[in-house]
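> Give me a 3D structure for the following:
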Amino acid sequence: MKNTNILRKVLKHFAIMWLLTGVGFFVGSVLPPTVLLPVSIITILLLIIAIFVRNIRMMNTILYCIPFLVGITFFWSTQFYIDQLGIETVLITLIGTIVIFAILGFVGSVTKSDLSGWGGYLFGILLVAILVSIVFFFFTPSNFILLLLAAVIILIFVLYTIYDFNRIAKGHVSEEDVVSSALDLYLDFINLFLNILELIWRIREEFK
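Predicted structure coming up:
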């Protein structure tokens, strides 16, 4: 029962974060493209603080700033994919991601195994993927390599989604961790959605 209550609280904060993303999305629609880089840098810095510096005052405020800022960058990301793939493909991908996320959440919640041991491995693999992405930002590889990278990142966040829901189900999330756990799920979804779009775009580019 306690874990069910924690899950409800996490999902409540998860929903609030999406409301903040909606506000950020609207703000992004009226701002010039020049804000994208500074907003992205600030978002990354706040994410680093959220990951490595948990015990500071106003941490929840910082955690709630992230979805708002992501919403601003999310506007420009979705506009790019709408231009490249069409709005129908983007909407279908969004619906598909919601379904996949729900299925992964169910799997993570009902599996009998405690998957808390996955955390270190997933974080290490994610760091490698981030470093590779940074290198590729300066030295652009072939489209096929970027396609493979998107597929790997999708797999990472598939496993992360199962892991994060499993942590809640197995009682590893306390009352104090509710907001940070909601942010984890939020980032799982965002990264799944954007990288599925990236994969679709790369596949289309590969077979033009």
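> make it CA atoms for all contacts and neighbour counts henceforth
Fine.
> show me where the protein has helices.
2-30, 36-52, 59-85, 87-110, 118-138, 143-169, 178-206 (DSSP state H).
> As CSV, these with mean neighbour count would be great.
Converted to CSV, the helices of the chain look like this (neighbours: other Cα atoms under 10 Å):
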stretch, mean neighbour count
helix 2-30, 17
helix 36-52, 14
helix 59-85, 19
helix 87-110, 16
helix 118-138, 13
helix 143-169, 20
helix 178-206, 20
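> Report the contact partners of the residue nearest to residue 76 when sequence neighbours are not counted.
Take residue 76 and drop its neighbours on the chain: the residue closest to it by Cα to Cα, 6 or more residues apart in numbering is residue 28, 7.4 Å away. Residue 28 makes contact with 71, 72, 73, 75, 76 under the criterion Cα atoms under 8 Å, 6 or more residues apart in numbering.
> Export the residues you listed to JSON lines and append columns for distance to residue 118.
Shown next, in JSON lines, are the contacts of residue 28 (distance: Cα to Cα, whole Å):
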{"residue": "71", "distance to residue 118": "29"}
{"residue": "72", "distance to residue 118": "31"}
{"residue": "73", "distance to residue 118": "30"}
{"residue": "75", "distance to residue 118": "32"}
{"residue": "76", "distance to residue 118": "33"}
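> any idea which of the residues you listed is the one closest to residue 114?
Distance to residue 114, by Cα to Cα, is smallest for residue 71 among the contacts of residue 28, at 32.9 Å.
> neighbouring contacts of stretch 193-206?
Contacts for stretch 193-206 (Cα under 8 Å, 6+ apart): 77, 81, 84-85, 90, 93-94, 97, 143-144, 146-147, 150-151, 153-154.
> mind checking how far the spatially closest residue to residue 154 that is not a sequence neighbour is from residue 159?
In space, and not counting its chain neighbours, residue 154 is closest to residue 192: 5.6 Å by Cα to Cα, 6+ apart. From residue 192 over to residue 159 the distance is 11 Å, taken as Cα to Cα, to the nearest Å.
> this one next, for a side-by-side:
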Amino acid sequence: MAESTQHVNKQQKQSKTNLNHNRMHIVKYGYSLCITGLFWYWLLFWTILTMEWRKPLSFVLLALVLITVIFNRARKYGIVISHIYAIVVGLLSYATFTAYLQNLGRKFSSKYHLAISAFIVFGIIGYFLIGNAASMGKYLFVTLVALIIASLIGMFIQNPIFHTIITVVGLLLFLLYTLYDFNRMKRGQFSQEKWALIYL
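Purely as a prediction, here's the structure:
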């Protein structure tokens, strides 16, 4: 009796394993098809991508970030979400970089390199120089939520000082989150499914 129960349990575990394997195969196949389709879309239509894409893609990006923050189940698909995020950011960056390069030229290029340098410096500080930055997490999250709400309000308020404050707070928050996430990486606080979401 005990042997038959063990045999049934073993068969059930085997069928669950096979089912999960098949699901993962379907997801990977569908994902590779999507990436291929997006690549060909980019190759064919990159030259006619206009600034009108910017606002809807910004909302897609905001929705993607909010979904990963609010829903824990979305974190299982961290690799897929991070690739979609990278594609959307790339499309947004194309329109943004084109506009800024036309208007600012070399000034924009120097500021872009300054932002990359700041990211590297704060990453090094968070990884090598700070022991434990865990207490920063709750304050950073509250500030992020407040910044998102303020940005949505800022769409309806045409006040340059308000927009400047949002920009400065967003920049500081970006740098502090960089420091915080690199510190978490050092302490090994990311599970395997969360590694891809670090970039978000």
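> Could I get the TM-score for this pair?
Between these two chains, after superposing, the TM-score reads 0.70 (TM-score structural alignment, normalised by the length of structure 2); 159 aligned residues with a Cα RMSD of 2.3 Å.
> residue in structure 2 matching the residue nearest to residue 154 of structure 1?
Residue pairing (TM-score structural alignment): residue 192 of structure 1 is not matched to any residue of structure 2.
> Which residue of structure 2 is paired with residue 167 of structure 1 in the alignment?
In structure 2, residue 167 of structure 1 lands on residue 184 (TM-score structural alignment).
> Now do the contacts for residue 40 of structure 1.
Contacts of residue 40 of structure 1 (Cα under 8 Å, 6+ apart): 69, 70, 73.
> go on, residue 44 of structure 2?
Contacts of residue 44 of structure 2 by Cα under 8 Å, 6+ apart: none found.
> Could you rerun that using 10 Å?
By Cα atoms under 10 Å, 6 or more residues apart in numbering, the residues touching residue 44 of structure 2 are residue 38.
> quick one: which helix or strand includes it?
helix 2-45 (DSSP states H and E).
> quick one: that helix to helix 78-103, angle?
Angle between the axes of helix 2-45 of structure 2 and helix 78-103 is 20 degrees (criterion: axes from the mean of the first three to the mean of the last three Cα atoms, to 10 degrees).
> Distance from the chain centre to helix 2-45 of structure 2, please.
24 Å (Cα atoms, centre = their mean, to the nearest Å).
> Please apply the same query to stretch 67-81 of structure 2.
With Cα atoms, centre = their mean, you get 10 Å for stretch 67-81 of structure 2.
> measure stretch 143-162 of structure 2 end to end?
16 Å.
> next one: stretch 69-83 of structure 2
End-to-end for stretch 69-83 of structure 2, by Cα to Cα: 16 Å.
> ok now do residue 79 of structure 1, which residues does it touch?
Residue 79 of structure 1 touches 29, 85, 86, 87, 90, counting by Cα under 10 Å, 6+ apart.
> Tell me the spatial nearest neighbour of the first one, not counting adjacent residues.
Nearest-residue entry for residue 29 of structure 1: residue 75, 6.4 Å, with adjacent residues in sequence omitted and distances by Cα to Cα, 6+ apart.
> And the one you found? What does it align with in structure 2?
Match for residue 75 of structure 1 (TM-score structural alignment): residue 94.
> thought its match was touching residue 42?
No. Using Cα atoms under 10 Å, residue 94 of structure 2 is not in contact with residue 42, being 11.4 Å away.
> Which residues are in contact with each of the two?
With Cα under 10 Å, 6+ apart as the test, residue 94 of structure 2 and residue 42 both reach residue 49.
> dump the residue contacts of the equivalent of residue 114 of structure 1 over in structure 2.
By TM-score structural alignment, residue 114 of structure 1 lines up with residue 132 in structure 2. Each residue near residue 132 of structure 2 by Cα under 10 Å, 6+ apart is listed here: 126, 180, 183, 184, 186, 187.
> And residue 160 of structure 1, by the same measure?
104, 108, 118-119, 122-123, 126, 154, 166, 184-185, 187-189.
> State the distance from it to residue 167 of structure 1.
For residue 160 of structure 1 relative to residue 167 of structure 1 (Cα to Cα), the value is 10 Å.
> State the distance from residue 69 of structure 1 to residue 18 of structure 1.
Residue 69 of structure 1 is 11 Å from residue 18 of structure 1, by Cα to Cα.
> overlap in contacts of the two?
In contact with both residue 69 of structure 1 and residue 18: residue 24, using Cα under 10 Å, 6+ apart.
> Residue 59 of structure 2 matches what in structure 1?
Per TM-score structural alignment, residue 59 of structure 2 is aligned with residue 41.
> and the gap between that match and residue 168 of structure 1?
Residue 41 of structure 1 is 30 Å from residue 168 of structure 1, by Cα to Cα.
> Over to residue 44 of structure 1?
Relative to residue 168 of structure 1, and taking Cα to Cα, residue 44 of structure 1 is found at 25 Å.
> do the same with residue 27 of structure 1
Taking Cα to Cα, one finds residue 27 of structure 1 at 33 Å from residue 168 of structure 1.
> Same question for residue 146 of structure 1.
For residue 146 of structure 1 relative to residue 168 of structure 1 (Cα to Cα), the value is 33 Å.
> now residue 5 of structure 1
10 Å.
> try residue 64 of structure 1
20 Å.
> Also residue 39 of structure 1?
Applying Cα to Cα to residue 39 of structure 1 and residue 168 of structure 1 gives a distance of 31 Å.
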